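Asker: Pasting the sequence and the predicted model now:
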Amino acid sequence: MSLLQNKYAAALINPDVLRAHQKPILLATGITAVATPFLAYAWSCYREWLALGPGGMPYHFPGWLLQVGLHAVARSDTREPLPRPYKRLEDVAALYGAAGAKSYYNYSGDGPGQIPKRKGDRPTVPTFVAPQRQTSDAAPPATVAAQKAFLAAVAAANASLFEVRTSKLEGPLHQALWLRLPSPSSASADDDTTLRTRLGRGSDGEFAHVHGEGSVHVTLSPADAAAAIEAGWAERFGLAGWWGSRVVPWGFVMVYAPRDEGEFAVFRELVLAGARYVAEGAGVEVVAPAE
């Protein structure tokens, strides 16, 4: 052992030295004891968040910290048909004009159909604000490809109304279904304000996109969103309705991945319900693509 090592070794076992530094040592030991479990938990959460894949937030540690901060304003009632503190659907719907109180699900000449109740338990959805994903009951790649193809088919069948392009809400790795917003010169100020409020000002016209595990974000009317949540098909996005719907509206929900052909049919009808809702007032009927 060197002279320098001998010197510090002697100092560390000297009772006078230990007594003189007792408080700082105890403080450092206490901080370490408290911080170690917290840091381990934070690292575990960060790895769990990374496992969801890119989407909605920058895919790195600062992005994770940003979504952690958003928990302060995120909803905790995402599986309740009506967002708190609302007691009546009519009060939520009134925020979005006459279309907000209507249902557009399985719409026919006799009016809308009823959303059936989903069988089984809801999938596991971690409490991260963004990205919002399910981690159980994921759809196989073939189903996800069919979902994306359906969004493209809706756009192709309604080329004057919709288009498929890169998602603004999820980022460049995702494609989304967009409403072709009218130019300011072709719409009144009141109509433009109502339409953008219905869509959420942060979306710029985007109203549906498919995630890698088969869940789907779609903007529904408040009436259809409440019905889909109550029937077990969906849950609300954590920032829905936040800041006066300047991000996304109350009807922005995550529909769970379809597990079979019957559930795929419900997915189709929910996307079409969203398309009819956001296009309300355009004077053009939304055409359902051939199956």
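Answerer: That came through, no problem.

Asker: For the rest of this, base every contact and every neighbour count on C-alpha atoms.
Answerer: Noted.

Asker: Is the nearest residue to Arg122 once chain neighbours are set aside in a helix, a strand, or coil?
Answerer: Leaving aside its sequence neighbours, Arg122 sits nearest to Gly232 (C-alpha to C-alpha, 6 or more residues apart in numbering; 6.6 Å). Of the three states, Gly232 takes coil under DSSP: H, G, I helix; E, B strand; the rest coil.

Asker: so how far is Trp178 from Gly232?
Answerer: Remark: distance between Gly232 and Trp178 (C-alpha to C-alpha, to the nearest Å) = 26 Å.

Asker: out of these two, which sits in the more crowded spot?
Answerer: Using other C-alpha atoms under 10 Å, the more surrounded residue of Gly232 and Trp178 is Trp178, with 25 against 21.

Asker: Surely that one is within a helix?
Answerer: No - counting by three-state DSSP, Trp178 is located in no helix; its state is strand.

Asker: Was I right to think it contacts Glu206?
Answerer: Yes - using C-alpha atoms under 8 Å, Trp178 is in contact with Glu206, at 4.2 Å.

Asker: show me where the protein has strands.
Answerer: Per DSSP state E, the chain carries strands over the ranges 162-167, 171-179, 206-210, 216-219, 234-236, 252-255.

Asker: Output the ones you listed in CSV, with distance to Gly200 appended to each entry.
Answerer: As requested, the strands of the chain are arranged in CSV below (distance: least, C-alpha to C-alpha, whole Å):
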stretch, distance to Gly200
strand 162-167, 14
strand 171-179, 12
strand 206-210, 9
strand 216-219, 9
strand 234-236, 14
strand 252-255, 9
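
Asker: The ones you listed: which one's closest to Trp64?
Answerer: strand 171-179 (15.3 Å; C-alpha to C-alpha).

Asker: contacting residues around the closest one?
Answerer: Residues outside strand 171-179 that contact it (C-alpha atoms under 8 Å, 6 or more residues apart in numbering): 54-56, 151-152, 155, 161-167, 205-211, 278-279.

Asker: 10 Å instead, please
Answerer: 54-58, 148, 151-152, 154-155, 158-170, 199, 203-212, 217-218, 271, 275, 278-279 (C-alpha atoms under 10 Å, 6 or more residues apart in numbering).

Asker: Which positions within it qualify as buried?
Answerer: His174, Gln175, Ala176, Leu177, Trp178, Leu179 (16 or more other C-alpha atoms under 10 Å).

Asker: could I get these as a markdown table with distance to Pro62?
Answerer: Formatted as a markdown table, those follow (distance: C-alpha to C-alpha, whole Å):
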| residue | distance to Pro62 |
| --- | --- |
| His174 | 21 |
| Gln175 | 24 |
| Ala176 | 25 |
| Leu177 | 29 |
| Trp178 | 29 |
| Leu179 | 32 |
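
Asker: Phe237: which of those residues is nearest?
Answerer: Lowest distance from Phe237 to the buried residues of strand 171-179 (C-alpha to C-alpha) belongs to Ala176, with 16.5 Å.

Asker: Check it against this one:
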Amino acid sequence: MVGAHDHAVIREGDRPETGPEVPHLQYTQISPPQIKEALRHWMATALPGIVPGHSEISVPSTWAVFLSDVAPAEGARLFLPRGNAEFAHLHADGSLHLALDPADHPAFLASGWGEKHPLYDRGVNVVMFYAPRDQAELEVAKKVIAASYQYATGHAHGLGVVGTSRATSSRGCRCASRSQSATYARLIVASKAPPPRPSRRRTGTHLRPRPRDDHPGRLTTAARPALIDARHVKWHLPDRQAGSPC
């Protein structure tokens, strides 16, 4: 449970634009290359009992971490197709997909740091953490990944809770200190509502964000099928309920 002395951790600024369907990627506010590489290195070296590699469920450019020398926690719902190994992956744009404890989804989603996967309401236990834009946001990303690792394994990573040291980024990201939680490193619902998602509707017609070819995270409609491995085509069938490429 969240203690009485917990404080909000708020992501500053507007939410980025993301795709409304799979593959679920981020189009704006992407990570600088050095931030993304630092996060990838940390994921590969800081989490015990994992092995890195290409995602088994996302587009080929997506890099993931899998449980290897540690068993999954009983009842943990991890990524398809295996459901017991891949628990987090990093997209080319710097955004993350993670499996988190469902009990913590409401607080995470209300915090403004991420959003539901397009198939979340069909039972997929996947949320997106928006691409970290600077060092302070990178530290928040690490703590959310540590929370995902704890959910996947049942073992605490040791990073503690989000915002264990007070920090203010160049964007004003405030990470307030709080006591260690006995169960989970969770984000707290902010006292103010997060900014609304950018509207994609113009003059009554629903339009997706216009793709931009110079963006590594932007995929044109024509390019998307080519980036999805053939073994994942089955997830496009409309009667499938289990999951989809991330």
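Answerer: Looks like it came in fine. Nothing here was measured: the structure is a model prediction, and the numbers come from that model.

Asker: where does the TM-score land?
Answerer: Once superposed, chain against chain, the TM-score is 0.56 (TM-score structural alignment, normalised by the length of the second structure); 159 aligned residues with a C-alpha RMSD of 3.0 Å.

Asker: Tell me the residue in the second structure aligned with the residue nearest to Arg122 of the first structure.
Answerer: Superposed on the second structure with TM-score structural alignment, Gly232 of the first structure falls opposite Gly112.

Asker: my guess is that match meets His105, correct?
Answerer: No - if you go by C-alpha atoms under 10 Å, Gly112 of the second structure and His105 don't touch, sitting 11.7 Å apart.

Asker: Tell me the buried residues in stretch 80-93 of the second structure?
Answerer: Neighbour counts over stretch 80-93 of the second structure (16+ other C-alpha under 10 Å) mark Leu80, Asn84, Ala85, Glu86, Phe87, Ala88, His89, Leu90, His91, Ala92, Asp93 as buried.

Asker: Report the contact partners of Ser55 of the second structure.
Answerer: By C-alpha under 10 Å, 6+ apart, the contact list for Ser55 of the second structure reads 61-66, 79-80, 86-91, 245-246.

Asker: Let's see that with 6 Å instead.
Answerer: Going by C-alpha atoms under 6 Å, 6 or more residues apart in numbering, Ser55 of the second structure touches Thr62, Trp63, Ala64.

Asker: What does the first one correspond to in the first structure?
Answerer: Yep, that's Thr62 of the second structure we're talking about. Aligned by TM-score structural alignment, Thr62 of the second structure pairs with His174 of the first structure.

Asker: now the biggest helix by length in the second structure and strand 50-54, what's the angle there?
Answerer: As assigned by DSSP state H, the longest helix anywhere in the second structure is helix 135-153. Computed by axes from the mean of the first three to the mean of the last three C-alpha atoms, to 10 degrees, the angle separating helix 135-153 of the second structure from strand 50-54 equals 110 degrees.

Asker: which bit of the first structure covers helix 135-153 of the second structure?
Answerer: Using TM-score structural alignment, helix 135-153 of the second structure pairs with 261-279 in the first structure.

Asker: how about the matching stretch: buried residues?
Answerer: Residues 263-264, 266-279 are the ones in stretch 261-279 of the first structure that count as buried (16+ other C-alpha under 10 Å).

Asker: ok, now stretch 26-36 of the second structure?
Answerer: Going by neighbour count (16+ other C-alpha under 10 Å), the buried part of stretch 26-36 of the second structure is Gln26, Tyr27, Thr28, Gln29, Ile30, Ser31, Ile35, Lys36.

Asker: whereabouts in the first structure does that stretch align?
Answerer: So stretch 26-36 of the second structure sits over residues 134-144 in the first structure, by TM-score structural alignment.

Asker: And the contacts of the matching stretch?
Answerer: With C-alpha under 6 Å, 6+ apart as the test, stretch 134-144 of the first structure has contacts from Pro123, Thr124, Val125, Glu213, Gly214, Ala257.

Asker: From these, list just the buried residues.
Answerer: By 16+ other C-alpha under 10 Å, the contacts of stretch 134-144 of the first structure give Pro123, Glu213, Gly214, Ala257 as buried.

Asker: Tell me the one of these nearest Trp64 of the first structure?
Answerer: Closest to Trp64 of the first structure out of those is Glu213 (20.1 Å), distances taken as C-alpha to C-alpha.

Asker: May I see the buried residues of the longest helix that the first structure contains?
Answerer: The longest helix of the first structure (DSSP H) is helix 22-51. Residues of helix 22-51 of the first structure classed as buried: Tyr46, Trp49 (neighbour count, 16+ other C-alpha under 10 Å).

Asker: likewise stretch 4-18 of the first structure?
Answerer: Buried, per 16+ other C-alpha under 10 Å, within stretch 4-18 of the first structure: nothing.

Asker: what's the matching range in the second structure for that stretch?
Answerer: So stretch 4-18 of the first structure sits over no part of the second structure, by TM-score structural alignment.

Asker: what about that stretch, distance to the chain center?
Answerer: Centroid separation for stretch 4-18 of the first structure versus its chain: 58 Å, with C-alpha atoms, centre = their mean, to the nearest Å.

Asker: Also stretch 134-143 of the first structure?
Answerer: From the chain centre to the centre of stretch 134-143 of the first structure is a distance of 16 Å (C-alpha atoms, centre = their mean).

Asker: and if you look at stretch 168-177 of the first structure?
Answerer: 12 Å.

Asker: Repeat that for stretch 141-151 of the first structure.
Answerer: Between the centre of stretch 141-151 of the first structure and the centre of its chain there are 19 Å (C-alpha atoms, centre = their mean).

Asker: For Leu3 of the first structure, find the nearest of the strands of the first structure.
Answerer: Nearest to Leu3 of the first structure, of all the strands of the first structure, is strand 171-179, at 60.2 Å by C-alpha to C-alpha.

Asker: picking that back up, how close does the match of Thr62 of the second structure get to Ala152 of the first structure?
Answerer: Note on His174 of the first structure: its distance to Ala152 of the first structure, by C-alpha to C-alpha, is 13 Å.

Asker: Equivalent analysis for Ala176 of the first structure, please.
Answerer: Separation of Ala176 of the first structure from Ala152 of the first structure (C-alpha to C-alpha): 9 Å.

Asker: can you check Thr194 of the first structure too?
Answerer: Separation of Thr194 of the first structure from Ala152 of the first structure (C-alpha to C-alpha): 26 Å.
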